[in-house]
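Novice: whatever this is, show me its structure:
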Amino acid sequence: METLEVVFLCYSLFIVTASFINLLRIDYWWIRMWDFPHLQLIVLAVLGLGGWFIWVHQYNWPNWLVPVFLVASIIYQLWLIFPYTRLHAVQVPPLRTVNEEAEGGKLAEISLLIANILMENNRYNEVLQLAQRQNPDIILILEADETWRQKLNALEPNYPYRLLHPLDNTYGMLLYSRVPVRDPKIRFLIEDEVPSIHAQLVLENGQNIHFFGVHPEPPSPTEHNRSTERDAELVLVGREARRLNEPVIVAGDLNDVAWSHTTRLFQRISGLLDPRVGRGLFNTFHAHYFFMRWPLDHIFVSQHFRLVHIERMPSCGSDHFPMFVTLQLDNSLSNRTNLPKPDKEDKEEAAEKVDEAKENK
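Specialist: Take a look at the predicted model:
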């Protein structure tokens, strides 16, 4: 076998391993990290396939494994990403203008800006200007320390309802709301230094919306050596969301991508919908490297909502792009039946993750 043939065979073995290793239900970071770069793996597989046809194109054993492996990898990556293209049906229906009297009440809208601002980032004015320009009803700031809390004081006159929990460990959270907030709570669901938010938003028409702000710790060599704690926190939030009969919004940096097994498990456990499905990837990380981006910041909603607008905002100096979304509350959708549902295996897996995380707390 010639050297070039060996190179392409090894290359294809690497691509297929990186593409499918995420199927292993192992929580160690060096496995879970391969949940993320599926777009990049498509590009690498296409380049490898093109190079093989140009320079090798030999069909004798084991050379034929190269195109087979690379095509299988491409098909699998496309299957994962397909729901986040415009070729797929949307999960959250679009805005609809209706007769208010016929619907029995006003259709309320609520807008939300979420921004992981990167704690050491000092471009405070850009974040302020973005918030003031978009003028959302709700602002969720992640990775905020005390300095960021002080620098964002200018928001407070327009946002009388606040839940501010700055921390110097990159997990601080600041919630600003123009609409009344009932029973706001900072909670530590799994890890003692990683907070989450639960609050009830009361709209002008009296409708109550349960809002969850989340930012679990990622699996990485510098953060946590496994994904168990992240996954368990999402399971707990998902279980709580499913038990609620009122509208729900879950938003934040999940430190996980939209197509991963964990995020899809969260959707089945919670029954929540992803407004990006059928509309686009909206890659929010990494803001500084266009070739290494994936959808890390999420907004999930219950079946009660229509989507008015969704947009990735310009960078404000962070490694994350902010996300802005406007939702329309439409109670005529509350009886939808085609929602994500967990099966027996999902429930067993979810229970195992929570038990394991709590045992090692």
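
Novice: all contacts plus neighbour counts: C-alpha atoms, from now on.
Specialist: Noted.

Novice: in a strand, Leu265, correct?
Specialist: No: judged by DSSP: H, G, I helix; E, B strand; the rest coil, Leu265 forms no part of a strand; its state is helix.

Novice: so who does the nearest residue in space to it that is not next to it in sequence touch?
Specialist: Spatial nearest neighbour of Leu265, excluding adjacent residues (Cα to Cα, 6 or more residues apart in numbering): Asp346 at 6.8 Å. By Cα atoms under 8 Å, 6 or more residues apart in numbering, the contact list for Asp346 reads 265, 268-269.

Novice: now the buried members of the residues you listed.
Specialist: 265, 268-269 (16 or more other Cα atoms under 10 Å).

Novice: show me the helices in this protein, by range?
Specialist: 3-20, 29-32, 38-55, 65-81, 100-103, 124-134, 146-151, 228-243, 261-270, 344-359 (DSSP state H).

Novice: any idea which of those gets closest to Arg276?
Specialist: Of all the helices of the chain, helix 65-81 sits nearest to Arg276, with 11.3 Å by Cα to Cα.

Novice: ok, back up a step: dump the helices of the chain to JSON lines, plus distance to Arg162.
Specialist: Converted to JSON lines, the helices of the chain look like this (distance: least, Cα to Cα, whole Å):
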{"stretch": "helix 3-20", "distance to Arg162": "43"}
{"stretch": "helix 29-32", "distance to Arg162": "35"}
{"stretch": "helix 38-55", "distance to Arg162": "38"}
{"stretch": "helix 65-81", "distance to Arg162": "37"}
{"stretch": "helix 100-103", "distance to Arg162": "31"}
{"stretch": "helix 124-134", "distance to Arg162": "15"}
{"stretch": "helix 146-151", "distance to Arg162": "11"}
{"stretch": "helix 228-243", "distance to Arg162": "21"}
{"stretch": "helix 261-270", "distance to Arg162": "26"}
{"stretch": "helix 344-359", "distance to Arg162": "30"}
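
Novice: could you also give me the structure for this second sequence? I'd like to compare it with the first:
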Amino acid sequence: MKTFLQIFGAITVVLTLFRFVAMDYWWIRVFDFPHVQLTILSIVAFLAYFLRFDFKDKIDYLFAGLMLICMTYQIYKIYIYTPLASFEMHDAQKDDPKKQLSFFTANVLQKNTSYDKLNQEIKKYDADIMVFTETDVTWKNEITDSLDPAYIYKVEVPLNNTYGMLLYSKLELIEPQIKYQVDDSIPSIHTKIKLRSGDLVQLYSIHPTPPMPQHNPMSTDRDKEMMLTAKLALENKLPTMVVGDFNDVAWSQTSQLFQRVSKLLDPRKGRGLYNTFNAKNFLMRWPLDHVFASKEFRVVSMEKGEKIDSDHFPVFIKFSLEPEGASIQEPDAVTTKDLERANEQIKGTEKMPDDMY
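Specialist: Got it, this is the predicted structure:
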């Protein structure tokens, strides 16, 4: 029995330490994802070990201490996303519709055919800006056939490779561009948005490729696109947002580096995990769809949408542009070490020609 408990505990320790392995192989990076599940596993392993704990054995104290450290680390990484923690991005202090903008974003799952379910969510939230990923020509047609005429601005990149992207907006888009930052088959959309107040803000919408054993066994391409976008956000002088399916969880080393380099804030911290994937599996869910924003923004509301028969849930968020309060949520300065790490991940990337819209 004790041997079994030791093996069980050792597994939780090893899985916790995998997060710190600086390698890009999919079979290592996959352990970034089930953090909630690993947290529960580490708690169970720690408590179960005391069923056979020998208070006279120094090895037991050492082993239990190691498990306690791993359990504490796992709990802390989850804690910052619970309502018990402080907000990273504060609630809106003003109610000025001209300074507000709302987003609705969804990975529709290209093979999904429940078009009506998505359209119901679109109508329910009536967002200013909508971004859809995994969209082919059929999805584009189904969405546009029932689209409110108020969405007069659009950028459409329907593709059959599960990386198609569509953007629809009630607000004016300024200089929208379709860019291929890492791969000529994986687009991103970069555009300025003119608010009803006349203020300009910057939006980057991305959907980097995930590490997968059959197609892309390394996380290199995903990490490159995230770091390229982080540097764009850092260098942009406008209030900035990054939206999309990152194929990465918020607590991974790459996502945390993305946040530090971009100096963008995560509205989930202090509010909840908002697990968007896998919508088809209750036990294996984590946050893959993200909306990050710079310090000039505050949160009016945020919700996870209903099931649309995709493997992702939609996300809705409404921001208020309040630059006068930016200093209260000022992120830390970017360190030289973080910039070096970001540049190392970008190194070797050849930018493809950009299609101008």
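
Novice: for Asn236 of structure 2, give its distance to Ala230 of structure 2.
Specialist: Note on Asn236 of structure 2: its distance to Ala230 of structure 2, by Cα to Cα, to the nearest Å, is 10 Å.

Novice: what sits up against stretch 42-58 of structure 2?
Specialist: By Cα under 8 Å, 6+ apart, stretch 42-58 of structure 2 touches 1-2, 5-6, 8-9, 12-13, 60-61, 64, 67-68, 70-71, 74.

Novice: make it 7 Å
Specialist: 2, 5, 8-9, 12, 60, 64, 67-68, 71 (Cα atoms under 7 Å, 6 or more residues apart in numbering).

Novice: check stretch 226-244 of structure 1 too.
Specialist: Residues outside stretch 226-244 of structure 1 that contact it (Cα under 7 Å, 6+ apart): 27-29, 189-190, 216-219, 248, 262, 266, 269-271, 350, 353-354, 357.

Novice: which part of structure 2 matches it?
Specialist: Counting by TM-score structural alignment, stretch 226-244 of structure 1 pairs with residues 218-236 of structure 2.

Novice: mind listing what's buried along that stretch?
Specialist: So stretch 218-236 of structure 2, judged by 16+ other Cα under 10 Å, has buried residues 218-231, 233-234.

Novice: how about Leu47 of structure 2, what's its partner in structure 1?
Specialist: Match for Leu47 of structure 2 (TM-score structural alignment): Gly50.

Novice: actually Gln74 of structure 2, not the one I typed
Specialist: Under TM-score structural alignment, Gln74 of structure 2 pairs with Gln77 in structure 1.

Novice: what does Pro322 of structure 1 correspond to in structure 2?
Specialist: Mapped onto structure 2 by TM-score structural alignment, Pro322 of structure 1 lines up with Pro314.

Novice: same thing with Phe14 of structure 1?
Specialist: Residue correspondence to structure 2 (TM-score structural alignment): Phe14 of structure 1 is matched to Ile11.

Novice: and for Arg264 of structure 1?
Specialist: Using TM-score structural alignment, Arg264 of structure 1 lines up with Gln256 in structure 2.

Novice: before we move on, back to that, which of the buried ones among the contacts of Asp346 of structure 1 lies closest to Ala199 of structure 1?
Specialist: The nearest one, if we look at the buried ones among the contacts of Asp346 of structure 1 relative to Ala199 of structure 1 and count by Cα to Cα, is Ile269, at 20.3 Å.

Novice: show me the contacts for that closest one.
Specialist: Per Cα under 7 Å, 6+ apart, neighbours of Ile269 of structure 1: 235, 238-239, 341-342.

Novice: still on that earlier bit, turn the buried ones among the contacts of Asp346 of structure 1 into CSV, columns for distance to Leu254 of structure 1.
Specialist: Output for these, formatted as CSV (distance: Cα to Cα, whole Å):
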residue, distance to Leu254 of structure 1
Leu265, 13
Arg268, 16
Ile269, 15
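
Novice: ok so, going back, can you name the two of the contacts of Ile269 of structure 1 that sit furthest apart?
Specialist: Longest distance between any two of the contacts of Ile269 of structure 1 is 13.3 Å, between Val235 and Lys341; criterion Cα to Cα.

Novice: Tyr159 of structure 1 touches Pro180, doesn't it?
Specialist: No: look at Tyr159 of structure 1 against Pro180 with Cα atoms under 7 Å: they stay out of range, at 9.5 Å.

Novice: have a look at the two and say which one is more surrounded.
Specialist: Taking other Cα atoms under 10 Å, Tyr159 of structure 1 and Pro180 do not tie; Tyr159 has more neighbours (18 against 15).
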